[in-house]
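Asker: got a predicted structure here, sequence first:
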Amino acid sequence: MEPLVISVNETAKALGIGRSSVYALIKSGGLDAIKIGTRTLITIASIARLTDARR
C-alpha cells in the first residue's frame, strides 16, 4: 500500500525546496496538511496536484 501522507522533511526533499517553503505552501493552501499529535503530515494527493498545476 502506498503512503497517503509524508512528513514535511520528506515533502521538502521530494520537491527540492526547503522546509520553510513547504510551510509557506501549507499556509497559502497550495499543500494540504494534517496534524497527528505534534507531527505535520502532507497529503500525497496535494503534492501531485501542486506539481500537475505547475506544468
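Answerer: Noted; the coordinates are in hand.
Asker: okay, CA-based contacts and neighbour counts for the rest of this
Answerer: Will do.
Asker: check which residues of stretch 25-44 are buried.
Answerer: Ile26, Leu31, Asp32, Ala33, Leu41, Ile42, Thr43, Ile44 (16 or more other C-alpha atoms under 10 Å).
Asker: quick one: end-to-end length of that stretch, please.
Answerer: One end of stretch 25-44 to the other measures 14 Å (C-alpha to C-alpha, to the nearest Å).
Asker: ok, structure two:
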Amino acid sequence: MSDDDLIAVPEVTGRLRLGRSAVYDLIWTNRLRSITIGRARRIPYGSYRSFVASRLQEAA
C-alpha cells in the first residue's frame, strides 16, 4: 500500500483494534490526519503509518 492510498475509518479501527469513537477522537485532536470526500472520512495511509511510528517511538 502506498502512502497516498486512502483507508476508511472502519479499516483503521480494525488495524489499531480501537473503537470508532477512539479513532474519531484521534482525528479531532489532530493526532491522526484525515480528509473528507463528500460525506466520507478517509485517512491517508502515510498518516496512519506516521501515527503508529510515533507511538512506537514514544514506547521505546
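Answerer: Noted; the coordinates are in hand. Just so we're clear, the structure is a prediction, and the values are computed from it rather than from any experiment.
Asker: superposed, what's their TM-score?
Answerer: Put the two chains on top of each other and the TM-score (TM-score structural alignment, normalised by the length of structure 1) is 0.89; 55 aligned residues with a C-alpha RMSD of 1.4 Å.
Asker: hmm, back to that, looking at the buried residues of stretch 25-44 of structure 1, which are in helices?
Answerer: Among the buried residues of stretch 25-44 of structure 1, the ones falling in helices (DSSP state H) are Ile26, Ile44.
Asker: assign Cys30 of structure 2 to helix, strand or coil.
Answerer: Just to correct that, residue 30 of structure 2 is Asn rather than Cys. What DSSP: H, G, I helix; E, B strand; the rest coil gives for Asn30 of structure 2 is coil.
Asker: distance of it from Val23 of structure 2?
Answerer: Asn30 of structure 2 sits 11 Å away from Val23 of structure 2 when distances are taken as C-alpha to C-alpha.
Asker: mind listing the shared neighbours of the two?
Answerer: Between them, Asn30 of structure 2 and Val23 share no contacting residue under C-alpha atoms under 8 Å, 6 or more residues apart in numbering.
Asker: in JSON lines, list the buried residues of stretch 25-44 of structure 1 along with distance to Gly16 of structure 1.
Answerer: Output for these, formatted as JSON lines (distance: C-alpha to C-alpha, whole Å):
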{"residue": "Ile26", "distance to Gly16 of structure 1": "16"}
{"residue": "Leu31", "distance to Gly16 of structure 1": "15"}
{"residue": "Asp32", "distance to Gly16 of structure 1": "18"}
{"residue": "Ala33", "distance to Gly16 of structure 1": "18"}
{"residue": "Leu41", "distance to Gly16 of structure 1": "17"}
{"residue": "Ile42", "distance to Gly16 of structure 1": "15"}
{"residue": "Thr43", "distance to Gly16 of structure 1": "17"}
{"residue": "Ile44", "distance to Gly16 of structure 1": "15"}
